[in-house]
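Chemist: the sequence isn't on hand, but the structure is:
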């Protein structure tokens, strides 16, 4: 193919794609979102890996959630920015498939990790006597493996089961495929998590009302309740931020492209928000983050430090 033919093909691609780059303010917003998602979740990952007090079944699930959120920040968001800046690239179709694959994989993994965390909290609060026998290291490893395996399968279906839309590198599927993906990754987890957390919060409320003389087992119960309430906020954020995109992608009505993309940004923002929820709601994470941000872990051994 000579230069003139290549130029004509590129021009045709630009005309057919009907794409315009994002305004500069959107690129700035994407950059801020990318950095917040990466560094916030990296802080969660290193805190859980470093401090032995955070080596609990629940926190290993939180670690898996943070990994999926962090990877979304370093892979999907840079892809989105690059594709917007180069809408006329001859490799646009291939790059769109790759972006869609990673986007779907990491979003599904993030959502399914939340689902597993909810199950863990249900056993910890509603069935405390059987919690340690039901939820152990082997079970947690199995839950994490199943989460990522299911995310890979769903991502492959979404990325390669649809066709490239002419509008800003969107991948569209038929209604059955879109509904199936949303059913597995949003609707079913949302219904199950809402039901379980409603029951969990009722149990927590009943426990608070019937607190007896403080002892070691009561101290553990308080820690479990605090972790549960923190993760309940994470679930609420997930439901609020992912609902608009999930609903609009599975029902046969059309929205202006900027509105649809804004709903997707809400979903991506959920990955950046989770670390701030941990830091705001749980003193253990605040203490761990403080030790890292002040550099104290580099001057002394803090792995066994008691986090307040």
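Modeler: That came in fine, so what should we check first? All values reported here derive from a predicted model rather than from experimental measurement.

Chemist: switch to C-alpha atoms for all contacts and neighbour counts from now on
Modeler: OK.

Chemist: tell me who's in contact with residue 116.
Modeler: 61, 143 (Cα atoms under 8 Å, 6 or more residues apart in numbering).

Chemist: below is an additional structure, to be compared with the one above:
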């Protein structure tokens, strides 16, 4: 989400005064973030498409989230980078509205995706018996449709119709075609930030609080059952043979359930970390956004701080694939195999030979 404030006014002077090596360093940094975000999220999409093990309901939301991050990376980031490197807006009023709309839209889509994922994890762990009855394919389609359609109401519609800003800013836009500022009025600031961040974040925190409590309860339950099974076996046999290679009878009965619970917990942990990183990346921006929008001139903020807040938020789009690769073994293995197929020309032939055997 973009609120370009006074940064665009002073950006031309700032770029002119910036040493060449710093400008090159800035260009490399911004381009690196953009390329990593695009390639990383495309890797997520391709990996889920290629590997059947990753095709589940939760990963439908993960793939859709990756597509939203690709949208941010291909449209919102390059326009912002062009302003930061050139010091001026070069694409006219219409593209300025498109840029701001996509920025607001994609950011809102991303966080509502995470909100849906938190609800999915809540039912998978806290209400596992109800999960297949509630989280059906039809409901997932409805949720994804809502995620992609609803944010239009706070992005493209109010921005293209001019409802988001003030009359003074409309006059400023007409007189300054080389400045793309996103100055919002107070009602739009409150409504858009609530829908885009504050309400979904609150829902996510509540959902993961219940998930955490249930995870702790289940961990204690599994520990007690394993201990009880061990004591029962010892009481029946008198002792446990050191040469026993198989599992205890009680452990064997509970093994499948325990494995399923651990799998759900790992998925919840990975997605919980993604949620936490998203909040950490966007909380500073939205705090600044609502504060500056409500108190106006009474809350000045240096331009460099505004730029840093934007790109910390954008950085989130390239962090999710790294989180999958580090914390989720299934994604990590899929990423490795996908990258091997990209960088090893003989991979496809070898795979065909293996499948024919």
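Modeler: All right, it came through fine. No experiment lies behind these values; they were computed from the predicted model shown.

Chemist: so residue 89 of structure 2, which of the three states?
Modeler: Of the three states, residue 89 of structure 2 takes coil under DSSP: H, G, I helix; E, B strand; the rest coil.

Chemist: skipping adjacent residues, who's closest to it in space?
Modeler: Closest residue in space to residue 89 of structure 2, ignoring its immediate chain neighbours: residue 178 at 4.7 Å, by Cα to Cα, 6 or more residues apart in numbering.

Chemist: touching stretch 98-112 of structure 2 from outside, list them.
Modeler: 1-2, 65, 68-69, 71-72, 75-76, 79, 147-148, 151-152, 154-156, 159, 182, 195-197, 200-201, 278.

Chemist: no no, stretch 77-92 of structure 2
Modeler: Contacts for stretch 77-92 of structure 2 (Cα under 8 Å, 6+ apart): 8, 11-16, 23, 26-27, 30, 34, 99, 177-180, 314.

Chemist: do a quick rundown of the helices in the stretch 51-200 of structure 1.
Modeler: 57-71, 77-85, 92-126, 128-134, 137-160, 175-182, 188-209 (DSSP state H, counting those that start in this stretch).

Chemist: report the longest helix in structure 2, please.
Modeler: Across structure 2, the longest stretch assigned as helix under DSSP state H is helix 249-295.

Chemist: count of neighbours near the nearest residue to residue 14 of structure 1 once chain neighbours are set aside?
Modeler: The shortest distance from residue 14 of structure 1 to any non-neighbouring residue, by Cα to Cα, 6+ apart, is to residue 88 (4.9 Å). Using other Cα atoms under 10 Å, residue 88 of structure 1 has 22 other residues around it.

Chemist: I'd like the next helix or strand past the longest helix of structure 2.
Modeler: Note on helix 249-295 of structure 2: by DSSP states H and E, the next helix or strand toward the C-terminus is helix 303-327.

Chemist: how about residue 132 of structure 2, what's its match in structure 1?
Modeler: Under the alignment defined by TM-score structural alignment, residue 132 of structure 2 is paired with residue 132 of structure 1.

Chemist: tell me the centre residue of structure 1?
Modeler: By Cα atoms, centre = their mean, structure 1 has its centre lying nearest to residue 110, at 3.4 Å.

Chemist: check which residues of stretch 12-22 of structure 1 are buried.
Modeler: Across stretch 12-22 of structure 1, burial judged by 16 or more other Cα atoms under 10 Å covers 13, 14, 17, 19, 21, 22.

Chemist: just those: which are in helices?
Modeler: Short answer: the buried residues of stretch 12-22 of structure 1 in helices (DSSP H) are 13, 14, 17.

Chemist: and the gap between the last one and residue 140 of structure 1?
Modeler: In this structure, residue 17 of structure 1 lies at 45 Å from residue 140 of structure 1, with Cα to Cα, to the nearest Å as the measure.

Chemist: that older thread, nearest to residue 287 of structure 1, out of the helices of the stretch 51-200 of structure 1?
Modeler: Smallest distance to residue 287 of structure 1 across the helices of the stretch 51-200 of structure 1 (Cα to Cα): 15.2 Å, for helix 57-71.

Chemist: tell me what angle that closest one forms with helix 137-160.
Modeler: 30 degrees (axes from the mean of the first three to the mean of the last three Cα atoms, to 10 degrees).

Chemist: mean offset of helix 57-71 of structure 1 relative to structure 2 (after superposition)
Modeler: Taken over the aligned residues, the distance from helix 57-71 of structure 1 to structure 2 averages 0.6 Å (mean Cα distance after the TM-score superposition for structure 1).

Chemist: which residues touch that helix?
Modeler: Applying Cα under 8 Å, 6+ apart, the contact partners of helix 57-71 of structure 1 are 37-42, 44-45, 48, 106-107, 109-110, 113-114, 116-117, 120-121, 135-137, 140, 144, 271-272.

Chemist: returning to that earlier point: so which of the helices of the stretch 51-200 of structure 1 comes closest to residue 259 of structure 1?
Modeler: helix 77-85 (16.2 Å).

Chemist: quick one: buried residues of the closest one?
Modeler: Those would be 77, 78, 79, 80, 81, 83, 84, 85, for helix 77-85 of structure 1 by 16+ other Cα under 10 Å.

Chemist: need those in JSON lines with distance to residue 263 of structure 1, can you?
Modeler: Shown next, in JSON lines, are these (distance: Cα to Cα, whole Å):
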{"residue": "77", "distance to residue 263 of structure 1": "15"}
{"residue": "78", "distance to residue 263 of structure 1": "18"}
{"residue": "79", "distance to residue 263 of structure 1": "18"}
{"residue": "80", "distance to residue 263 of structure 1": "15"}
{"residue": "81", "distance to residue 263 of structure 1": "17"}
{"residue": "83", "distance to residue 263 of structure 1": "19"}
{"residue": "84", "distance to residue 263 of structure 1": "17"}
{"residue": "85", "distance to residue 263 of structure 1": "21"}
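
Chemist: which one of those is nearest residue 214 of structure 1?
Modeler: Residue 214 of structure 1 has its nearest neighbour among those in residue 77, at 47.9 Å by Cα to Cα.

Chemist: distance check, residue 213 of structure 1 against residue 126 of structure 1.
Modeler: 21 Å.

Chemist: roughly how far out does stretch 90-97 of structure 1 sit from the chain middle?
Modeler: 25 Å (Cα atoms, centre = their mean, to the nearest Å).

Chemist: for that stretch, buried residues please.
Modeler: By neighbour count on 16+ other Cα under 10 Å, the buried set for stretch 90-97 of structure 1 is 90, 92, 93, 95, 96, 97.
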